[in-house]
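Trainee: From the sequence below, what's the structure:
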Amino acid sequence: MALFKKNPFGHILFLKKWLIRIMGLLTHQRYKGFNRLEIEGSEIIRSLPDKNVLFVSNHQTYFADVVAMFHVFNASLSGREDSIKNVGYLWNPKLNIYYVAASETMGKSLLTKILAYAGSISIQRTWRADGQDVQRQVKMSDITNIGTALDDGWVITFPQGTTTPWKPLRKGTAHIIKKFKPVVVPVVIDGFRRSFDKKGLFIKKKGILQSMVVKKPLEIDYDNESVEAIIEKLEYAIEQHPSFLKVIPETELMAYEQSNKQRQWRPNKT
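Mentor: Now for the predicted structure:
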């Protein structure tokens, strides 16, 4: 029966559709009310194939970044031009959008499990576990799952693996690109770290201008470019290459990070 049709990961699409609709309605004001999201690149979204697309982005919060992308991608596909005005675009959302996330993060609570059902490809991080630095082998099942998601639709990944800016990109992303040969679309975001707490669940400051720039797909020679060359290309594309630090004074960076620490979200006391 169509009502119980499932995606390759066994998720019921009818249930996933309603989760996206409800979560979208609950979060829309975060980007079109309390704060404003400035968007560039809706025409690029509409020009992409239905599957085997990998979005590569810098990372600022655990969840607010990817939720914003769900809004922007669906609004763009429904014909809106650099806007998420009128939340009606959520009535028929694209159901084959996935995002890569750490399994330990996605299994911590009922809310994160709901978010995972909406599209998470949960992987085991090889460098970090329970707040500690670790070194472990990549799980081949994780790579297979990402390939399965690409074969079914679009995948969002944050190759730095952390919300801290200017950190090196993980080489695993380049290996995935060489193996599955997806269309690679860079996305650059800003403002989310200032408007949300680290997890991206609570608004810590209103009146912030957030931005999302979707860039043209990268030209990549999948067979001949090295992993290192692809990583460098990605770093420039998402504006996280070390050379960007040379044009931003160190004192300005320190002040920026300190201001974020001082604006930690706190619940209102009643």
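Trainee: contacts, neighbours, all on C-alpha from now
Mentor: Noted.
Trainee: What's the separation between residue 15 and residue 201?
Mentor: Counting by C-alpha to C-alpha, to the nearest Å, the gap from residue 15 to residue 201 is 22 Å.
Trainee: again but with residue 118, I slipped
Mentor: Distance, residue 118 to residue 201, using C-alpha to C-alpha: 16 Å.
Trainee: So the two - more neighbours on which side?
Mentor: The neighbour count for residue 118 versus residue 201, taken as other C-alpha atoms under 10 Å, is higher for residue 118 (23 against 15).
Trainee: Look up the closest residue to that one, ignoring the ones flanking it.
Mentor: residue 16 (5.5 Å; C-alpha to C-alpha, 6 or more residues apart in numbering).
Trainee: what's the helix or strand for that neighbour?
Mentor: Assigned by DSSP states H and E, residue 16 falls within helix 13-27.
Trainee: swap in residue 235?
Mentor: Per DSSP H and E: helix 227-237 holds residue 235.
Trainee: Next, the second sequence, to be compared with the first:
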Amino acid sequence: MSLFKKNPFGHYLFLKKIIISIFGIISYRRYNGFNKLNIEGSEILKNLPDNKVLFISNHQTYFADVAAMYHVFFATLNGRDNSLKRWTYLLKPKLNLYYIAALETMKKGLLPKIFAYAGSISIERTWRAAGKEVNRQVKMSDISNIKKALDDGWVITFPQGTTKPFNPVRRGTAHLIKTYQPIVIPIVIDGFRRSFDKKGLMIKKRGILQSMVIKPPLEIDYDKEDANDILKKIEFAIEQHPSFLKVISVEEYAEQERALNKKREFWSSDED
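Mentor: Now for the predicted structure:
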């Protein structure tokens, strides 16, 4: 890798690598230390091409979700299936990895701006700004940047556009998939909302069971299926379709929490 090589967005790859490695080491014990991330399906990543792959996921925090995916992707590509054992995978990150984030979020403070250099495709939301509902046109430069990132590598997106569970999937994601026809990999995460604050920066509770399930590519017939068909597939794939939502009693919820607590593990041997 040339020392001053840049990606399509003009970012120096050596600087991106330094940022990812430093913040990866800082965040490592959040997923393989006082909290532990249970991973399923990471072997799927090994058979993917180097570009034109879109990961779709439910969303629980601003930054912790993406950080966890970076950890899992890098670990898998460095020979660790469903495991984050040994943090040395952070020294060899995949540098053509990107994530779609709200421009408003990535401009708030120095830390988000640093995180943006690690791979953010910052877009201007068309439906919400400064905590208020808005209705504005999609910026074509945002769309072209997403295409640029897909052409260069892998892209992570959260199609609901919010950390609130069971919010509708934004139609824009379905249109992107229909237009650019990437390989679409669904991911379902859980436990991050209990582990961290909304931004995913502050630790809210330790010893929480976290999970990440990576599913096989969506089967999409681009000749016959329209954006509405794809949108529905997304909702089911990331388990955010209304059919997954049910009202449960306080007693049933408490029993589910007790069951989760039994699965929590306290470990020390896996820490390297």
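Trainee: Check the offset of the helix holding residue 235 of structure 1 from the chain's centre.
Mentor: Relative to the chain's own centre, helix 227-237 of structure 1 is displaced by 18 Å; criterion: C-alpha atoms, centre = their mean, to the nearest Å.
Trainee: so what does that helix touch, helix or strand wise?
Mentor: Identification of packing neighbours for helix 227-237 of structure 1 by 3 or more C-alpha pairs under 8 Å, 6 or more residues apart in numbering; DSSP states H and E yields helix 172-180, strand 183-190.
Trainee: Export the ones you listed as CSV, with columns for mean neighbour count.
Mentor: Formatted as CSV, those follow (neighbours: other C-alpha atoms under 10 Å):
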stretch, mean neighbour count
helix 172-180, 18
strand 183-190, 21
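Trainee: Could you say which one of the ones you listed comes nearest to residue 75 of structure 1?
Mentor: With C-alpha to C-alpha as the measure, strand 183-190 is the member of these nearest residue 75 of structure 1 (15.9 Å).
Trainee: what number of residues lie near residue 1 of structure 1?
Mentor: Residue 1 of structure 1, neighbours per other C-alpha under 10 Å, totals 4.
Trainee: try residue 157 of structure 1
Mentor: The burial count for residue 157 of structure 1: 22, using other C-alpha under 10 Å.
Trainee: how much space between it and residue 177 of structure 1?
Mentor: From residue 157 of structure 1 across to residue 177 of structure 1, the span is 11 Å (C-alpha to C-alpha).
Trainee: Quick one: distance of stretch 34-54 of structure 2 to the chain centre.
Mentor: On C-alpha atoms, centre = their mean, the centre of stretch 34-54 of structure 2 falls 11 Å from the chain's centre.
Trainee: ok, residues contacting it?
Mentor: 29-31, 72-73, 76-77, 81-83, 150-157, 182-185, 195, 206-216, 265-266 (C-alpha atoms under 8 Å, 6 or more residues apart in numbering).
Trainee: Give the buried residues for that stretch.
Mentor: 34-40, 42-43, 45, 51-54 (16 or more other C-alpha atoms under 10 Å).
Trainee: Just the ones in strands from those residues, please.
Mentor: Those of these mapping onto strands are 36-40, 53-54, per DSSP state E.
Trainee: Tell me which two of these sit farthest apart.
Mentor: 36 and 53 (26.7 Å).
Trainee: Mind jotting down where the strands sit in the stretch 51-200 of structure 1?
Mentor: In the stretch 51-200 of structure 1, the strands defined using DSSP state E, counting those that start in this stretch lie at 53-57, 97-102, 120-123, 128-129, 132-133, 154-157, 183-190.
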